[in-house]
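> would you be able to build a 3D model of this:
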Amino acid sequence: MTSTKAFTTERTQAVFEAACAFAGLDVTGAQRVRFGENAIYRLADGSAVVRVGRSIPAATKEVLVAGWLAENQFPAATVLDGNEQPFVEDGLPVTFWNCLEEDDTPITPAEFGKLLHDLHALPHPTDFRLPTFSPMPKVEPRLQALKGKLPEADLDFLRERYEELSERFQELEFPLPAGPVHGDAHPGNVMRSPDGTLNLIDFEDFAYGPREWDAAVLSVRHQAFGWASEAEYDSYTAAYGFDPIGWPGFPVLRATRELNMTMWLSQTVDESTEVKAEVEKRISDLRDDQAPRHWKVF
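This next block holds a predicted model:
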């Protein structure tokens, strides 16, 4: 279930404050550290990170996945003990997490490849069932929400692209065995602790499906955007054990990820002129498969 009311900074702030009051947490001096698919806040005393989400089922799954990862001693974010989660306020789910101290040393491609390899080697969860993977589950509602905010010609193009890629994705043959996948695995969803441990975060897109989806993230960043050098990419594939770029289905995964990246950013198209300009640029680039992808990171 997802709320139909707008997911705004004002609404999420009110939900955050109400949820913290219920949980007995002090919001004085709290900082909002991210606003996108979720609104994420860090309490001033460092006792917790609070996530205000859009989907109650997704938030419920996050809590279950966190428990599964903890049971398998996999380094990852953990939920705050205490009240049953998620807490729901104004139709939005709220989850509370132990705050991870972070070392800002960048995550290397080789480290990311090893972490992803280890994640995909875990035994499947037995006390809950992950949803079946869908490559673009949020595109349709985001298209609906964009009516009146983008030109009709752009919306028509995005819908046609979505329908085309949905069909092509169904025809793919995957060489890796299916299993639990993170769904949004990229270095930004990994935090390094001061002792060097890498911790996986953000579990709302976890699903059961093709491992190639996770494995291809850095491949897209390397081939499409140049965000990883040849040497860095080679170290990644050596650590993970598979090179998605050499797989015939990779172009479909790349195009699908580019569409998802564009639609993710479109959620906040009204937040700033910078975001609006970037969304327009991405849509223009999607019309030409050969166009260089000089996209900004948000």
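> can we go C-alpha only for contacts and neighbour counts from here?
Noted.
> so what's the residue count around Ala44?
When counting by other C-alpha atoms under 10 Å, one arrives at 14 neighbours for Ala44.
> from His222, how far off is it?
Note on Ala44: its distance to His222, by C-alpha to C-alpha, to the nearest Å, is 37 Å.
> could you do Gly249 as well?
Here Gly249 is placed at a distance of 16 Å from His222 (C-alpha to C-alpha).
> to compare against the first, here's another:
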Amino acid sequence: MTNLTAELDKRLKHALKGICQEAGLLSDEAELIKYTNNAVYRLPSQGVVVRFGAGDLASQRADHVARVATWLQDNDVPAVRLAPGLTQPVLFENYSATVWELLEGGDPAWTGAELASPLLGWHKLTPMRGLKQWDPFSSARSRLAMADGLSADDHAWLTHQWSETESAYRALVPDLQMGLLHGDAYIGNLLREPTGRFVLCDLDGTSVGPLAYDLVVAAVSALRFGAIQDHEALATAYRLDVTTLPSWPTLRRIRELVLVTSVITDLRNRPEIAKVHAHRLATLKSGASQLWHRYK
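Down below sits the predicted model:
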């Protein structure tokens, strides 16, 4: 269960109520699924999921996601669908929301083998015209600029790490296979349609980028969360072990930095996440190979 301060809980419920009113939905029976970069609520009786964030970055991402989701649906890509009949994104005050069809997810029996099928479907497609280039570095700079609850020393360290890693990545780009990238392809973003087809959700990172990064996510999860079988199953089903590629060390570092930068804009209001974040950052700074806890 995601733990929020009373102030943050009140703020998110106010936002959800306003968003639902704009969309013609009822928010009374909403269930919070998670809150990291975005708040995600399930509305079971209405068969939808509402996902929203605040500010300019959230607005840009919601516009991007709504456009990408429409293209993915038009091309029958294995991805979650926007809820029909709504103009999206849905706007309320400084919040931007997208509303999605509610699908089955979170089955503990699912492994990297189930993840391989939708990824192969994504990676064989030519990306939509005008799709943005993968750029975790600009996103990191934006989050660092908005950091709240991060010490000055940690802020400086992360800034330096991102700069060094960006330089290393730029040197690799000519040798990387680029294509339609999901950007956060892990089992937690896997859903299943009533037909049995597995699809991906959380389209914020969808871009033109190095296809290997979609496999790096599981490989880093093996190292940092102990999900070794998921990585092995994905590597077998996809027929590529990303840890054997020359780009692996740099792409691994990017993923680890993403996992310690994603929540820094609101650590002050999320004490439980702040504790998990502090452990992740400390082990990354020290070079320790300790397992991390997941954000909840």
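> what does the superposition give as a TM-score?
Taking TM-score structural alignment, normalised by the length of the second structure as the basis, the two superposed chains have a TM-score of 0.87; 286 aligned residues with a C-alpha RMSD of 2.3 Å.
> which residue ranges of the stretch 151-298 of the first structure form helices?
Assignment of helices within the stretch 151-298 of the first structure using DSSP state H, counting those that start in this stretch yields the ranges 152-170, 211-215, 217-223, 230-240, 250-266, 273-286.
> superpose on the second structure and give me the mean offset of the fifth one.
Which is helix 250-266 of the first structure. Superposed on the second structure, helix 250-266 of the first structure shows a mean distance to its aligned partners of 1.2 Å (mean C-alpha distance after the TM-score superposition for the first structure).
> equivalent analysis for the last one, please.
The superposed helix 273-286 of the first structure is, by mean C-alpha distance after the TM-score superposition for the first structure, a mean 1.9 Å from where its aligned residues fall in the second structure.
> buried stuff in that helix?
For helix 273-286 of the first structure, the neighbour count (16 or more other C-alpha atoms under 10 Å) marks 275-276, 278-283, 285-286 as buried.
> over to the fifth one?
Buried residues in helix 250-266 of the first structure, counted by 16+ other C-alpha under 10 Å: 250, 252-260, 262-266.
> of those residues, closest to Val52 of the first structure?
Comparing these against Val52 of the first structure with C-alpha to C-alpha picks out Trp264 as the nearest, at 16.5 Å.
> can you find the partner of that closest one in the second structure?
By TM-score structural alignment, Trp264 of the first structure lines up with Ser262 in the second structure.
> roughly how far does the aligned residue in the first structure for Ala237 of the second structure sit from Phe112 of the first structure?
Applying TM-score structural alignment, one finds that Ala237 of the second structure aligns to Ala239 in the first structure. Note on Ala239 of the first structure: its distance to Phe112 of the first structure, by C-alpha to C-alpha, is 8 Å.
> how about the helices of the stretch 151-298 of the first structure in a markdown table, adding distance to Arg54 of the first structure?
A markdown table is the format used below for those (distance: least, C-alpha to C-alpha, whole Å):
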| stretch | distance to Arg54 of the first structure |
| --- | --- |
| helix 152-170 | 22 |
| helix 211-215 | 23 |
| helix 217-223 | 24 |
| helix 230-240 | 32 |
| helix 250-266 | 13 |
| helix 273-286 | 20 |
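> tell me which of these approaches Asp81 of the first structure most closely.
The nearest among those, by C-alpha to C-alpha, is helix 211-215 at 29.5 Å.
> onto which residues of the second structure does that closest one map?
Using TM-score structural alignment, helix 211-215 of the first structure corresponds to residues 211-215 of the second structure.
> what's the answer for stretch 19-29 of the first structure, then?
Aligning stretch 19-29 of the first structure against the second structure (TM-score structural alignment) gives residues 19-29.
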